[in-house]
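>>> build me a model:
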Amino acid sequence: MLIAASETHSNQHGKHRQKCAWNLILFAIEVGLNMKYNIALYTAYYAPHIGGVERFVESLADKLQSQGHCVTIFTSASSFSDQITNTGTRLITIPSFSIMGDRFPLPKPTPSCLRALQTQKEVAFDAVIVNTRYYPISLMGCLTAKRNKIQPIIIDHSSGFLSKTDSIAGFAIRIWERAMTSLLNLFKPNYYGVSQGSVRWLKSLRIDANGVIPNSIDADAYKQINSNIDWRAKLSIGEDTCIVSYVGRLVPEKGVTNLIAAMKQIAGTEDDVALVIAGNGPLEQEVKQVTSHSVYYVGPLAPADISSLFASSDIFCLPTEYPEGLPTVLLEAASQNNAIVVSNCAGAKEVIPDDSYGTILSSTAPNDIAEAILHYVRNPKEREEASVKVNHHIAHAFSWNATASKVVRLIDESLHK
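Below you'll find the predicted structure:
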């Protein structure tokens, strides 16, 4: 059950304050009786907003909470709310506008925003973990760390600038990112990358990261959230057809248009292959228009439905050129025994140490994508061996239990210097 306090009508303000006070009392009791560390996590967006960082923060919070720590998440949303989630995490949303195609939140100059900001001062935190460097909420996290006289931990989830375009907007975004990074550096944070690719990217910005706090997955638990939708039956795809899945934002940088172009090439062969696309974004209408007997668009899916889609598919393809950290969907697809075809993005070589675990594309050109997919379609034994091997690898090398324990160890070391 969700205990929530939100501003919806002025006559509810009294109830809102009472619920917030009750939440704080419960929170204080939990801290005093059960919890070891009081940890604040800052993230630009959070569920139900879809994204890899959102899932990273949710999973880390749940695991830390289950290990006996007290977690508060500060994030952005259209309105203020103060909630206790099903897993016991406190979730505070800061009223924000979402700009740049729902990619960049800016706090609203409203009384409810000030109330949300005030909640950051109501609890003494032992650790502050900021996810990504370039959002206003990242600065809020560093300010909270300063008030609590601790060094913030900043986890970088990227491997490049937010925008690589030569446009005025792209140039302005890069200036903003550098300026925000310089500002956060004044707080002397401990930097970590979500993958070795993120660590290398930080190095290029003259930031020496302390190591990796890896993206992870509880493979067995992820399988269990499967909604058990039979996507073959739902989409009338034959049992002998090889299903390729794509799950992610429908933006040019993620490579979905190149994947569709590759499918057009595959359609000209005798191979029986279907592509199922899940997600939303600016390219949604374009994707809908190319839907055919071999390309299916199923829209944005809930996590349980994504798990069931991966359970139904044979190959997962992510030809991304986005500055990824370590894509969560790679771990999710691997946990459901998909053979992986992915671009050489950050994190790819950690998930796929060599070609017996999957395929890292030499380029994201449609020809190369089609060739990699057809290789697995025409070599089912090799596809099966790769899917089993990568499944075993991620289950042991990318455990949330290990990642959360590492975070706690880092907090221990920071507090007992």
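
>>> going by C-alpha atoms from here, please, whenever you check contacts or count neighbours.
Fine.

>>> so which bits of the helix or strand encompassing Leu202 are buried?
If you go by DSSP states H and E, Leu202 is part of helix 196-204. By neighbour count on 16 or more other C-alpha atoms under 10 Å, the buried set for helix 196-204 is 196-202.

>>> show me what it is packed up against.
In terms of contacts (3 or more C-alpha pairs under 8 Å, 6 or more residues apart in numbering; DSSP states H and E), helix 196-204 is packed against strand 153-156, strand 190-193.

>>> report the separation between the most centrally placed residue in the chain and Pro380.
The chain has Gly52 as the residue nearest its centroid, 1.4 Å off, counting by C-alpha atoms, centre = their mean. Distance of Gly52 to Pro380, given as C-alpha to C-alpha, to the nearest Å: 30 Å.

>>> and what of Lys223?
Lys223 is 23 Å from Pro380, by C-alpha to C-alpha.

>>> ok, now Leu202?
From Leu202 across to Pro380, the span is 40 Å (C-alpha to C-alpha).

>>> then Leu283?
As judged by C-alpha to C-alpha, Leu283 and Pro380 stand 32 Å apart.

>>> ok, which stretches of the stretch 51-200 of the chain are strands?
All strands of the stretch 51-200 of the chain, identified by DSSP state E, counting those that start in this stretch, fall at 70-77, 81-84, 90-99, 104-107, 127-131, 153-156, 190-193.

>>> and this one, please, so the two structures can be compared:
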Amino acid sequence: MRIAIFTDTFLPQINGVARTIGRLADTLTRNNIPCVVITPETKFQGQRNYELLVSPGLSLPFYPECLLSIPNYTETFQKLNSFKPDLIHVATEFSMGICGLKYASTTGLPIVSSYHTNFPQYLSYYKVEIIAMLAWKYLRWFHNMCLKSYCPSKSTLKLLKQQGIKNLEIWGRGVDTELYNPAKFDFSFRKRFGQNKKLLLYVGRLAPEKDIDILMKSFQMLNKKHRNSHLVIVGDGPLRQKLEQSAPPNVTFTGYLHGDELSRAYASSDIFVFPSTTETYGNVVLEAMSSGLPVVAAFSGGVRENLVNRINGLACSPRNVMDMVTAMERLITDETLRKELSLQARDHAMTKSWDTIFNKLILSYQEIVCLHNKVTA
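This next block holds a predicted model:
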């Protein structure tokens, strides 16, 4: 079996889609399943055993991590014909996804898709919610062109089903429990912010759809009672400059962190805070849990896949400042509860094996290819 993956975002871009597709490509080749990734231009220079086909790309104004590309169809198709894929996987719905649809239609190959990002929900944050219906109409057409559409969580599957998208299957997410590990604790990281401070950590894009305004309002209220806390914000995005200008002194913006540097930030903090209500899964929530952090998060969307209230974190009502303040305050003041949730967060993450997640996907691939081959024989 040979797999061709079309995606508008890829490593080293910092987002869940790029990281998941990169891990998928690594896993396929490690299982002796040749694959090729077709993507806009990338600066990825890491080790890989799979082929990359790249085209020039332009950043989307509201989502710069995702590039729009105008692929050279003739050149791309010639290279793919030489590769001889058995299955096409379109991971995004923009230009590279359209290219994948076109190639599958031209060759008669089976095609599957995956849904990673709730773009229609993002539209209201950018004051263009009027086109949400058109966005869903497009996504419905795109995904229903495929034999299977994979989504990361039960809540996302329910949403897509309500929007008329068919042939849905859950392709969950795992976590690297060796990389994201409480053992990565680094005293020097904590020392930067004050030895006796309670460190609250946020990891993610600094963009309107992440509800970062709720986090900042909540922390400012928390500051009125608990000046011994410090908020560390890991990430970047269009709101960073504005946030830095208005943030109190006990907020630090680090920009994006990678690899061991990121895992040390997780393991050296006390509480993970995450206000986003638009997640299809929420990979960072699972990374935080794997690092032994109790989570304070909006109980919405894909976050519900992992957050169990009072078991591995505290759930808040979506976009509710007082709920988030109360939850943060409780974990700051109740050390026994914080330690209990920390241990149980790590235990939960240990059940989320990437091998299990990908083995299920590969089995689904094989079933689709076998069925296609029987039908076309």
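
>>> put one on top of the other, what's the TM-score?
The TM-score (TM-score structural alignment, normalised by the length of structure 2) is 0.89; 370 aligned residues with a C-alpha RMSD of 2.7 Å.

>>> before we move on, the earlier item: just put the helices and strands packed on helix 196-204 of structure 1 in TSV and tack on mean neighbour count.
Formatted as TSV, these follow (neighbours: other C-alpha atoms under 10 Å):
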stretch	mean neighbour count
strand 153-156	25
strand 190-193	24
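
>>> which one of these lies nearest to Gln336 of structure 1?
Smallest distance to Gln336 of structure 1 across those (C-alpha to C-alpha): 25.7 Å, for strand 190-193.

>>> contact partners of the closest one?
The contact list for strand 190-193 of structure 1 (C-alpha atoms under 8 Å, 6 or more residues apart in numbering) reads 151-157, 199, 202, 207-214, 325.

>>> show me where the stretch 301-417 of structure 1 has its helices.
With DSSP state H, counting those that start in this stretch as the criterion, the stretch 301-417 of structure 1 has helices at 303-312, 328-335, 348-351, 366-378, 380-397, 400-415.

>>> possible to save these as TSV with distance to Ile92 of structure 1 and mean neighbour count?
Converted to TSV, the helices of the stretch 301-417 of structure 1 look like this (distance: least, C-alpha to C-alpha, whole Å; neighbours: other C-alpha atoms under 10 Å):
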stretch	distance to Ile92 of structure 1	mean neighbour count
helix 303-312	22	22
helix 328-335	24	25
helix 348-351	33	21
helix 366-378	42	19
helix 380-397	32	19
helix 400-415	21	17
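
>>> tabulate those (a markdown table), appending distance to Ala172 of structure 1.
Formatted as a markdown table, the helices of the stretch 301-417 of structure 1 follow (distance: least, C-alpha to C-alpha, whole Å):
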| stretch | distance to Ala172 of structure 1 |
| --- | --- |
| helix 303-312 | 35 |
| helix 328-335 | 29 |
| helix 348-351 | 29 |
| helix 366-378 | 31 |
| helix 380-397 | 38 |
| helix 400-415 | 34 |
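
>>> out of these, which is closest to Ala61 of structure 1?
Minimum separation from Ala61 of structure 1 across these (C-alpha to C-alpha) falls at helix 400-415, 8.5 Å.

>>> who are the packing partners of that closest one?
Contact analysis of helix 400-415 of structure 1 by 3+ C-alpha pairs under 8 Å, 6+ apart lists helix 52-66 as its packing neighbours.
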